[in-house]
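> just a sequence and a predicted model for now, questions to come.
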Amino acid sequence: MKFNFFKASLSLALCSTLMASCVSSKKYEDLQASKEALEREKAASQQKVDELTASLRDREKRLADVERALNEQQKILDNLKNDVNAALKGFNQGDLSVNIKDGKVYVSLSDKLLFPTGSTKVNPSGKKAIDQLVEVLKKNQQVGVVVEGHTDDVSVASGMKYLTDNWDLSVLRATEITRMMTEKGLSPDRVTAAGRSFYMPVDTGRSADAKAKNRRTEIILAPDFSDVYKILGIQA
C-alpha cells in the first residue's frame, strides 16, 4: 500500500515537473517571439528615423543654398543701386529716385528732369542723366533694361503733331530714351521700350503734386541671376 502511494506521488511529481517545464518553455517561446517582434519594430523605427534625418539634412542644405542665393542676389542689387545713385548724384534728388523692388532696380526720372512740357524730345539735363546711366549699364552687361513712359491723366493738347493721346506720349518718350541709350552704346537686344499712359500712377490724388509724380519715366534694371545659381549649383 505504501509502495503504491509512493509510486502515485512520484508520478504526480513527474507530471507536475513536466507540466511546469512545458509552461516555462511556452513562456520562453512567447517572450522570444515578443523580443524578436520588438527588435523588428525597433529596426523599422530606426530606419524611419534615419530617413527623416537624411531628409532633414537635405532640406537644411537646400535652405542654406537658397539663403546664399538670396544674399548673392541682394548683393548684386545693392551694388547696382549704389552705382546708379553715384552716377546720378549731381542731379536734383527731388526729380529722381532709385529703389529695389521685386528683384529689380527701379530708376524713376521725372518728366521735369527729362522733357519739356508735352514734348518727346529729351532736354540737355535729361541727356546728361541718361548718358551717365548708360555708363553704369556698360559696366553691368548682364542687366536687362525696360524703359517705361508714364503720364498723368490730363488729355494731350489738341493739334499736337504725332500725339493723339497719352498712349502716344508715353510710348514716344520711352522710345526716345531707348534710342538715346542704344546710340550711346547699349546693345539694342538689352533694352525694351513700353508706354503705360496714365494707367500705372504712383499717386492717385488729384492735386498738381500728385499729377507731377505720375509724369515720369521708369528705367527698370533687371540683373540676370543665372550665374549666381550656377555658382551655387542650384537649378533656377
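In hand now; what should we look at? Residues are numbered from 1 along each chain as shown.
> can we go C-alpha only for contacts and neighbour counts from here?
OK.
> which helix in the protein runs the most residues?
The residue-count maximum for a helix in the chain (DSSP state H) belongs to helix 2-87.
> how far does that helix sit from the chain's center?
Distance, stretch centre to chain centre, for helix 2-87: 39 Å (C-alpha atoms, centre = their mean, to the nearest Å).
> next: stretch 203-219.
Distance of stretch 203-219 from the chain centroid (C-alpha atoms, centre = their mean) equals 29 Å.
> in it, what's buried?
For stretch 203-219, burial by neighbour count (16 or more other C-alpha atoms under 10 Å) applies to K211, K213, N214, R215, R216, T217, E218, I219.
> packing partners for the longest helix of the chain?
Under the contact definition 3 or more C-alpha pairs under 8 Å, 6 or more residues apart in numbering; DSSP states H and E, helix 2-87 sits against strand 96-101, strand 104-110, helix 124-138, helix 226-232.
> could these go into a markdown table alongside mean neighbour count and distance to L18?
Formatted as a markdown table, the helices and strands packed on helix 2-87 follow (neighbours: other C-alpha atoms under 10 Å; distance: least, C-alpha to C-alpha, whole Å):
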| stretch | mean neighbour count | distance to L18 |
| --- | --- | --- |
| strand 96-101 | 16 | 87 |
| strand 104-110 | 21 | 88 |
| helix 124-138 | 17 | 98 |
| helix 226-232 | 13 | 74 |
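> which of those sits closest to S25?
When the helices and strands packed on helix 2-87 are compared by C-alpha to C-alpha, helix 226-232 sits nearest S25, at 63.5 Å.
> what about Q93, how many neighbours?
Look at Q93: counted by other C-alpha atoms under 10 Å, it has 12 neighbours.
> check the gap between it and W167 for me.
27 Å (C-alpha to C-alpha, to the nearest Å).
> Q47 too?
Counting by C-alpha to C-alpha, the gap from Q47 to W167 is 65 Å.
> and here's the other structure:
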Amino acid sequence: MFKKLSLIALTLILTTSCVSKKIYTDLENKYADLKKENRKLSNSNKDLENALNKAENDLAKLQKDYENTLAQRNKLQADYDATKANLDNLNASYNALEENSSASIAQNAKRNRELLAQLEAKEQALIAENARLDKLKQELEARSQRVAELESVIASKDAAMTKLKNAISKALTNFEGNGLTVEQRDGKVYVSMENKLLFESGSWAVGSKGKQAVKQLGEVLAENPEIAILIEGHTDNVPYKGNEQLSGNWDLSAKRATAIVTILRENSNINPENLTAAGRGEFAPIANNETAQGKAQNRRIEVILTPKLDEISKLLNEL
C-alpha cells in the first residue's frame, strides 16, 4: 500500500509545476528506507557466507570427532579381543591343572572371575562407544546433508542470476556502446544505463530509444517474478540549474528513477511490489567528476536485481 501511495505521489509531481517540501521529504525518507534495505540485503549476503563457513567448520569438527571415536572403539575392540584370548588361555590352563592342584584351580577360578569382570566392563564400554559413534555418525550425516542443501541453494541462486544476466545482455545487445553495462557481483545483477541513452540534460523524460531499452529490459524481468528490482537515479556533481520544478540533483535523480519505474509498470507481468525507485543524487559516483567522461559515467540509472533469500534463511535456521 505504501509503495502504491508513493507512486501516486510521484505521478502527481510529474504533472505539477512545482515540488512541495513534503514530497521532497517523503522522497528522502523513502531513500533512507531503501538504503537500509540495500544494506540489509548486503548484510544478509555476508551472513550467508559466514553461515556457510561456520557450517563447513562444524562439519569438519564432527568428522574429526567421528574419526576419534572410531579409533577409540577400535582400541576397545582390540582390548576386548586380547582379554578374551587371555581368558581362553586361562580356561585351558584351568582344565589342565584341575586334576593336579586344587590350589591352582582356586587361583585360576579367581583369576577367571576377575577377567570375566574386566571383559564385561570392556564390553559395556564398547557398547557405549558404539552407541556414541552411531549418534555422531547420524549427526554428521544430517549436518552434511543440510550443508549440501545450503550449498546447492546458493549455487542455484547464483546460476539463476547468471542466467538472468545473460538474458538481459542478450535482450539489450542493440544498445551496446550507448553507455549500457550489465554486471554480476555479490550475488546480484547490476544494469547501468548512462543518461545519454535515456534523458536529455536536466530532463527526466525518457527518450524513445531509452524507452525501447527499458521495455526490453522489462520483458526479461517479467519472466523472473522472484527478483527484487531497485531503480537508482544518479547525477554528476554539477548543481542542477533547471526550472523551479526541481530543488536540485537529488530531486532530479529521484524523478528519473521514478520515470524508469513508470515505464516498467506498463508491463502488467511485472509485480509492482518488486519495484522500488530511489534517488542518489551525486553522492554515489563511479568515476571522477573532474573530467567530462567521468561526469557522463556518473549520470546514470542503475537497475539492481536481487534474488529473494527466503529459502536460504530457512536452511540457515535449521543448521
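Perfect, I can see it now. A quick note: this is a predicted structure, and the numbers were derived from the prediction, not measured.
> wait, which of the helices and strands packed on helix 2-87 of the first structure is closest to Q73 of the first structure?
Ranking these by distance to Q73 of the first structure, with C-alpha to C-alpha as the measure, places helix 226-232 first at 7.5 Å.
> what does P188 of the first structure align to in the second structure?
In the second structure, the residue matched to P188 of the first structure (TM-score structural alignment) is P272.
> quick check, G187 of the second structure in contact with T306.
Yes: G187 of the second structure lies in contact with T306 (C-alpha atoms under 8 Å); the separation is 7.4 Å.
> more crowded one of those two?
Neighbour count, other C-alpha under 10 Å: between G187 of the second structure and T306, T306 has more, with 21 against 18.
> so how far is A128 of the second structure from L12 of the second structure?
Plainly put, L12 of the second structure is 75 Å away from A128 of the second structure if you go by C-alpha to C-alpha.
> ok, now E200 of the second structure?
For E200 of the second structure, the distance to A128 of the second structure - C-alpha to C-alpha - is 79 Å.
> helix or strand: which one has the residue nearest the centre of the second structure?
Residue closest to the average C-alpha location in the second structure (C-alpha atoms, centre = their mean): N45, at 4.1 Å. Secondary structure from DSSP states H and E places N45 of the second structure in helix 21-97.
> over to I270 of the second structure?
If you go by DSSP H and E, I270 of the second structure is not part of any helix or strand.
> my read: it touches P225, true?
Yes: using C-alpha under 8 Å, I270 of the second structure makes contact with P225 at a distance of 6.9 Å.
> between the two, which has more neighbouring residues?
Between I270 of the second structure and P225, counted using other C-alpha under 10 Å, the more crowded position is I270 (20 against 15).
> leaving out chain neighbours, which residue sits closest to that one?
Of all residues not flanking I270 of the second structure in the chain, A222 sits nearest, at 4.8 Å (C-alpha to C-alpha, 6 or more residues apart in numbering).
> roughly how far apart are the aligned partner of that neighbour in the first structure and P188 of the first structure?
Counting by TM-score structural alignment, A222 of the second structure corresponds to K138 in the first structure. Noted for K138 of the first structure: a distance of 12 Å to P188 of the first structure, by C-alpha to C-alpha.
> with G90 of the first structure instead?
Taking C-alpha to C-alpha, one finds G90 of the first structure at 27 Å from P188 of the first structure.
> out of those two, which sits in the busier spot?
Using other C-alpha under 10 Å, the more surrounded residue of G90 of the first structure and P188 is P188, with 13 against 9.
> need the contact list for the more buried one.
Shown in contact with P188 of the first structure (C-alpha atoms under 8 Å, 6 or more residues apart in numbering): T182.
> please redo it, this time with the cut-off set to 10 Å
Residues counted as contacts of P188 of the first structure (C-alpha atoms under 10 Å, 6 or more residues apart in numbering) are V145, T178, R179, M181, T182.
> and for A194 of the first structure?
Shown in contact with A194 of the first structure (C-alpha under 10 Å, 6+ apart): 146-150, 167, 170-175, 178, 218.
> inside helices: which ones of the residues you listed?
Judged by DSSP H, helices contain the following of the contacts of A194 of the first structure: W167, S170, V171, L172, R173, A174, T175, T178.
> those, buried ones only, as a PyMOL selection?
Applying 16+ other C-alpha under 10 Å to those leaves a buried subset, and the PyMOL line that selects it is:
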select buried, resi 167+170+171+172+173+174+175+178
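> got the ones in helices among the contacts of A194 of the first structure as a markdown table, with distance to P201 of the first structure columns?
Output for those, formatted as a markdown table (distance: C-alpha to C-alpha, whole Å):
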| residue | distance to P201 of the first structure |
| --- | --- |
| W167 | 14 |
| S170 | 13 |
| V171 | 16 |
| L172 | 18 |
| R173 | 16 |
| A174 | 16 |
| T175 | 20 |
| T178 | 21 |
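> of the ones in helices among the contacts of A194 of the first structure, which is the nearest to G126 of the first structure?
Lowest distance from G126 of the first structure to these (C-alpha to C-alpha) belongs to R173, with 11.8 Å.
> would you mind finding the match for the closest one in the second structure?
The alignment partner of R173 of the first structure in the second structure, by TM-score structural alignment, is R256.
> again, but for Y199 of the first structure
Counting by TM-score structural alignment, Y199 of the first structure corresponds to F283 in the second structure.
> SS state for that match?
When classified by DSSP: H, G, I helix; E, B strand; the rest coil, F283 of the second structure comes out as coil.
> I figured it hits N289, correct?
No: between F283 of the second structure and N289 there is no contact under C-alpha atoms under 10 Å: 11.2 Å.
> hey, what's in contact with both of these two?
Common neighbours of F283 of the second structure and N289 (C-alpha under 10 Å, 6+ apart) are D236, N237, N298.
> now the counterpart of the second one in the first structure. Nearest residue, chain neighbours left out?
Okay, so that is N237 of the second structure. Aligning on TM-score structural alignment places N237 of the second structure opposite D153 in the first structure. Leaving aside its chain neighbours, D153 of the first structure sits nearest to F198 (5.3 Å; criterion: C-alpha to C-alpha, 6+ apart).
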